[in-house]
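Undergrad: Attaching a predicted model along with its sequence, questions to come.
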Amino acid sequence: MNIAYWIVAGPLALFYFYAGTLKVIRSRDQLRPMMTWVDRLPLPALRALGTVEVLGATGLVLPPLTGTAPCLASAAAIGFVLLQAGAIAVHLTGDDRRIVLNVGLTAAAAVTVWSATRA
């Protein structure tokens, strides 16, 4: 993988690993101040979402590092683009209209897809 991939994918993986871990281990009350939408999802779905984020972050980093199935990094990045499309929809259909972070994460994941396919 090239340097451009790691410049974008590294911080993206760290963000999703952190956010996913929070969704897996914290209570709804602890998440509510930073994620106002948590009451709109059942707790098992919230935990599953966190697990998907942690696995996706692992998919961005591990395959390129080991050289085993590097196409999985592209798949993980595409998954994050789709995840953020859903997140934007959740924010826009609820009371929370703050989607700047989601748009930025979508762009970063799209750049990651592009840079992963060029390597």
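TA: Received it, and whenever you're ready, just let me know what you need.

Undergrad: C-alpha from now on. contacts and neighbour counts both.
TA: Will do.

Undergrad: Now for the nearest residue to residue 78 once chain neighbours are set aside: which residues touch it?
TA: Excluding the flanking residues, the one nearest residue 78 by C-alpha to C-alpha, 6 or more residues apart in numbering is residue 113, at 6.4 Å. Residue 113 sits next to 73-75, 77-78 when contact means C-alpha atoms under 8 Å, 6 or more residues apart in numbering.

Undergrad: same thing with residue 119?
TA: Residue 119 touches 1-2, counting by C-alpha under 8 Å, 6+ apart.

Undergrad: Same check on residue 57?
TA: The neighbourhood of residue 57, defined by C-alpha under 8 Å, 6+ apart, consists of 12-14, 16-17, 76.

Undergrad: neighbours around the residue nearest to it when sequence neighbours are not counted, how many?
TA: Spatially, and ignoring its direct neighbours in sequence, residue 57 is nearest to residue 13 (4.4 Å; C-alpha to C-alpha, 6+ apart). Residues contacting residue 13 under the criterion other C-alpha atoms under 10 Å number 24.

Undergrad: ok, structure two:
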Amino acid sequence: MNVVLWIIAALLAAAFLGAGAMKLIQPKEKLAASGLAWTEDFTAGQIKTIGALEVLGAIGLILPAVLDVLPILVPVAAAGLAVTMIGAVVVHVRRGEGPGAVPAAVLLVLSLVVAWGRFGPYAF
């Protein structure tokens, strides 16, 4: 199960690093034009904050365990990303974007699995 948790954490880290970097680098208008309609409901600063949280969460999923420095931060990062994805699911559902909530829900479940595994039976 330890290997499975590492694989899930690596996939989550890649997904959140990419998504967060995109939100940090691209302007709000470009994000909206590329299909992220939810950005219309948020200010540019809020979108940048979400992106920064995703990038920090991605780093927190891997780096503390690899460096063996405060590995408790791995499940904390996973739990934080789960909270972020709860917000994403709520936003998509409120906007009537049911299918748009599916990727966020999948990331939510995977984040919860890592948080459960690393807080619980497979802690470092």
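TA: Received it, and whenever you're ready, just let me know what you need. This structure is a prediction, so every number in the text was calculated from the model and none was measured.

Undergrad: before we move on, what SS does residue 96 of the first structure have?
TA: Secondary structure assignment for residue 96 of the first structure (DSSP: H, G, I helix; E, B strand; the rest coil): coil.

Undergrad: so how far is residue 87 of the first structure from it?
TA: For residue 96 of the first structure, the distance to residue 87 of the first structure (C-alpha to C-alpha, to the nearest Å) stands at 11 Å.

Undergrad: the more surrounded of those two?
TA: Taking other C-alpha under 10 Å, residue 96 of the first structure and residue 87 do not tie; residue 87 has more neighbours (17 against 13).

Undergrad: quick one: that one and residue 41 of the first structure, what's the gap?
TA: Using C-alpha to C-alpha, we find residue 87 of the first structure at a distance of 12 Å from residue 41 of the first structure.

Undergrad: who touches the closest residue to residue 37 of the second structure other than its chain neighbours in this structure?
TA: Distances taken as C-alpha to C-alpha, 6+ apart put residue 31 closest to residue 37 of the second structure, at 7.9 Å, once the chain neighbours are dropped. Counting by C-alpha under 8 Å, 6+ apart, residue 31 of the second structure touches 23, 37, 39.

Undergrad: And the residues you listed, which is closest to residue 60 of the second structure?
TA: Nearest to residue 60 of the second structure, judged by C-alpha to C-alpha, of the contacts of residue 31 of the second structure is residue 23 at 18.1 Å.

Undergrad: Report how many residues lie close to the closest one.
TA: Using other C-alpha under 10 Å, residue 23 of the second structure has 24 neighbouring residues.

Undergrad: Mind checking what secondary structure it has?
TA: Per three-state DSSP, residue 23 of the second structure ends up helix.

Undergrad: hang on, it packs against residue 45?
TA: No - with contact defined as C-alpha atoms under 8 Å, residue 23 of the second structure does not count as touching residue 45 (10.2 Å).

Undergrad: Give me the common contacts of those two.
TA: In terms of C-alpha under 8 Å, 6+ apart, residue 23 of the second structure and residue 45 are not both contacted by any residue.

Undergrad: thought residue 21 of the second structure was touching residue 53?
TA: No - counting by C-alpha under 8 Å, residue 21 of the second structure stays clear of residue 53, with 10.1 Å between them.

Undergrad: Which one's more surrounded, those two?
TA: Shown here are residue 21 of the second structure and residue 53; by other C-alpha under 10 Å, residue 53 has more neighbours (19 against 16).

Undergrad: OK, contacts around the more buried one?
TA: Applying C-alpha under 8 Å, 6+ apart, one finds that residue 53 of the second structure lies in contact with residue 20.
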